[in-house]
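Enquirer: model the structure of this input:
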Amino acid sequence: MNVVQAEPIRSRNARGEGNRLRDEIVAAATSLLQSVPAQAVTLRAVARAAGIAAPSIYRHFADLDAIFRAVVDLAFDELEVVLRAAPAGQRPVDRLRTVCAAYLSFAREHPQRYRVMFGVDWNASGTMAPSAEELDARAMIGQDALAVLIAAITECVEAGESSSVDPSADAIALWVGLHGLSTLRQTAPSFPWPSELEGALVTSLTRLTGAAAQ
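Expert: This next block holds a predicted model:
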């Protein structure tokens, strides 16, 4: 006798709580990405994880790409929180290094989500030409997290620990370096990465000087 597995049953939202379902869909997709790659995430899988019927998703999201875009927004918000929560030390350079370590830890602990954040394994541009408003919104993605890096470098400059004359530009370079390192570590985990590489990367890209460079 074949047994048909029923879709999970979810209680109906009360009036005025429609946004709760949207948040639950995003949370379900985020949870799936903790255990499977983006290619394995489908609308049906998201619906099952959220405890709803697949057609209910279309009330909030046009397609899977739209869900991923919401997952990306949430992931960058969480990254900002993680960076801001990085502990400060006795000197600004200590804060800078813990922020960078927090970034790399986030990428290591959430590898699938991290790949999705940067448009890997899904259609980051969407299936249709985005509106001007959406393009503006996408341009702001990650800016709050970047601001944490800018502030950390600026504090080092003010303390005489960095020779940077443009903390914003150097923060972008630092992000590029951290992203490259975290991505390469994911794709080539067996490579003999030097233990001091992270420290050397931060020192060079943020122009640390004197004792701060040690």
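
Enquirer: CA atoms for contacts and neighbours, from now on please.
Expert: Noted.

Enquirer: which residues in the chain form helices?
Expert: In the chain, the segments counted as helices under DSSP state H are 18-32, 43-50, 64-84, 92-109, 111-117, 132-139, 143-158, 167-187, 197-205.

Enquirer: what's next to the last one, contact-wise?
Expert: Helix 197-205 is touched from outside by R97, C100, D170, A173, L174, G177, A213, with contacts defined as CA atoms under 8 Å, 6 or more residues apart in numbering.

Enquirer: verify the stated contact: T209 with A159.
Expert: No. Contact criterion CA atoms under 8 Å: T209 and A159 do not qualify, at 10.7 Å.

Enquirer: neighbour-wise, which of the two wins?
Expert: Each of T209 and A159 has its neighbours counted (other CA atoms under 10 Å); T209 has more, 17 against 12.

Enquirer: ok, that one to V202 distance?
Expert: 11 Å (CA to CA, to the nearest Å).

Enquirer: can you check D144 too?
Expert: Taken as CA to CA, the span from D144 to V202 is 20 Å.

Enquirer: with neighbour numbers in mind, choose between the two.
Expert: V202 (22 against 17).

Enquirer: before we move on, the earlier item: out of the contacts of helix 197-205, which are buried?
Expert: R97, C100, D170, L174, G177, A213 (16 or more other CA atoms under 10 Å).

Enquirer: what is the most widely separated pair among those residues?
Expert: Using CA to CA, these span at most 16.8 Å, a distance reached by G177 and A213.

Enquirer: what is the burial count for the nearest residue to S168 once chain neighbours are set aside?
Expert: Using CA to CA, 6 or more residues apart in numbering and skipping the chain neighbours, the partner closest in space to S168 is I150 (5.4 Å). By other CA under 10 Å, the residues close to I150 number 22.

Enquirer: ok, now the one 3 residues further on?
Expert: Counted with other CA under 10 Å, the burial measure for I153 works out to 30 neighbours.

Enquirer: show me what contacts it?
Expert: I153 neighbours (CA under 8 Å, 6+ apart): L96, S162, S164, P167, A171, T206.

Enquirer: possible to save the contacts of helix 197-205 as CSV with distance to F118?
Expert: What follows is the contacts of helix 197-205, written out as CSV (distance: CA to CA, whole Å):
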residue, distance to F118
R97, 23
C100, 18
D170, 20
A173, 16
L174, 16
G177, 14
A213, 30
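
Enquirer: for comparison, sequence B:
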Amino acid sequence: MVDQKAQLVDAGIRILERDGLAALSARKLAAETGSSTMAVYTHFGGMTGVIDAIAQTAFARFTEALTEVPRTDDPVADFIVIGIRYREFALAHPQRYQMMFGTSAESLNRHHADVTTTGTASSRGEFAMSFGALRDVVARMIEAGRIRDDGVPVVAGRLWSIAHGAVLLEMAGFFGHADHGLTQILAPAIFDTLVGMGDERERIERSVQAALASAGLG
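Expert: The predicted model follows:
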């Protein structure tokens, strides 16, 4: 038996990526799945529930992308791999990324949390898992003495801000389409930030090489 609820979520993701968040509606979902608008309300209670369900799926896949590479004994290398996977996911799924971390999805805004005081990015555990992956590797960098301890959530928030800003600008086309967003903007910004927080350039270079090899880019 076909799971109609899962069908509607998959259809919502297709509409989101094809037409954008503003195009999501009960009528479009019904047309995409060959069902009725009533199915949306039966399974989700309305479009807010649909968007939450799409976000749950998106965050699960995003978290998987950030954590699928095995942990090594070099936390800076592991952090760089997470950054590479973060950018890859965002560029491959721009509409999903903007729904997750943009400002337009009001149904998600109600779950947002202040990372500087709570240590998490969301009041919903499944939404917060991706920030948890970043927070954990930041804690390891601090414990290893690679960067100074300004508080794990705060440092994670700073590094996330750099990645998020660079990725959004790259998605908008400001850095071209030849990986300049990574090689000339994001990577140097992260490199300089790590140096500013106490790491040594030579050690970071070694971590970069290890990360590129781990990510299959070396």
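
Enquirer: overlay the chains and give the TM-score.
Expert: Here the superposed chains carry a TM-score of 0.75, computed using TM-score structural alignment, normalised by the length of structure 1; 191 aligned residues with a CA RMSD of 2.9 Å.

Enquirer: for the residue nearest to S168 of structure 1, which residues are in contact?
Expert: By CA under 8 Å, 6+ apart, the neighbours of I150 of structure 1 are P167, S168, D170, A171.

Enquirer: ok, of those residues, which one's closest to R84 of structure 1?
Expert: A171 (14.9 Å).

Enquirer: measure that closest one to L64 of structure 1 for me?
Expert: Distance from A171 of structure 1 to L64 of structure 1, by CA to CA: 32 Å.

Enquirer: the two: which is more packed in?
Expert: A171 (23 against 20).

Enquirer: aligned counterpart of the more buried one in structure 2, please.
Expert: By TM-score structural alignment, A171 of structure 1 lines up with A156 in structure 2.

Enquirer: cool, and R59 of structure 1?
Expert: Using TM-score structural alignment, R59 of structure 1 sits opposite T42 in structure 2.

Enquirer: residues near that match, how many?
Expert: 10.

Enquirer: one more: the one 3 residues further on?
Expert: Counted by other CA under 10 Å, the residues lying close to G45 of structure 2 total 12.

Enquirer: go on, T187 of structure 1?
Expert: Burial of T187 of structure 1 is recorded as 9 neighbouring residues (other CA under 10 Å).

Enquirer: again, but for R61 of structure 2
Expert: R61 of structure 2: 13 neighbours (other CA under 10 Å).

Enquirer: G180 of structure 1 -> structure 2?
Expert: So G180 of structure 1 corresponds to G165, using TM-score structural alignment.

Enquirer: what separation do you get for that match and P75 of structure 2?
Expert: Taken as CA to CA, the span from G165 of structure 2 to P75 of structure 2 is 23 Å.

Enquirer: more neighbours: these two, which one.
Expert: More crowded of G165 of structure 2 and P75, by other CA under 10 Å: P75, with 22 against 12.

Enquirer: which ones are touching the counterpart of the more buried one in structure 1?
Expert: In structure 1, the residue matched to P75 of structure 2 (TM-score structural alignment) is P92. Contact analysis of P92 of structure 1 by CA under 8 Å, 6+ apart lists A152, E155, C156, A159, E161.

Enquirer: look up how far L201 of structure 1 lies from P92 of structure 1.
Expert: Taking CA to CA, one finds P92 of structure 1 at 17 Å from L201 of structure 1.

Enquirer: repeat that for V36 of structure 1.
Expert: Going from V36 of structure 1 to L201 of structure 1 by CA to CA gives 31 Å.

Enquirer: same thing with F61 of structure 1?
Expert: 40 Å.

Enquirer: where's the corresponding residue of structure 1 for V138 of structure 2 relative to L146 of structure 1, distance?
Expert: Counting by TM-score structural alignment, V138 of structure 2 lines up with I153 in structure 1. Going from I153 of structure 1 to L146 of structure 1 by CA to CA gives 11 Å.

Enquirer: just A28 of structure 1 next, same as before
Expert: For A28 of structure 1, the distance to L146 of structure 1 - CA to CA - is 27 Å.

Enquirer: so who does the closest residue to V208 of structure 2 other than its chain neighbours touch?
Expert: Spatial nearest neighbour of V208 of structure 2, excluding adjacent residues (CA to CA, 6+ apart): A77 at 5.9 Å. Neighbouring residues of A77 of structure 2 by CA under 8 Å, 6+ apart: S207, V208, Q209, A210, A211.

Enquirer: redo that, cut-off 7 Å
Expert: S207, V208, A210, A211 (CA atoms under 7 Å, 6 or more residues apart in numbering).

Enquirer: burial of the closest residue to I172 of structure 1 other than its chain neighbours, as a residue count?
Expert: In this structure, I172 of structure 1 finds its nearest non-sequential neighbour in L146, 7.3 Å apart by CA to CA, 6+ apart. L146 of structure 1: 18 surrounding residues under other CA under 10 Å.

Enquirer: again with Q143 of structure 1
Expert: Neighbour count of Q143 of structure 1, defined by other CA under 10 Å: 14.

Enquirer: please say which position in structure 2 it maps to.
Expert: Aligned by TM-score structural alignment, Q143 of structure 1 pairs with A128 of structure 2.

Enquirer: thank you kindly, that will do.
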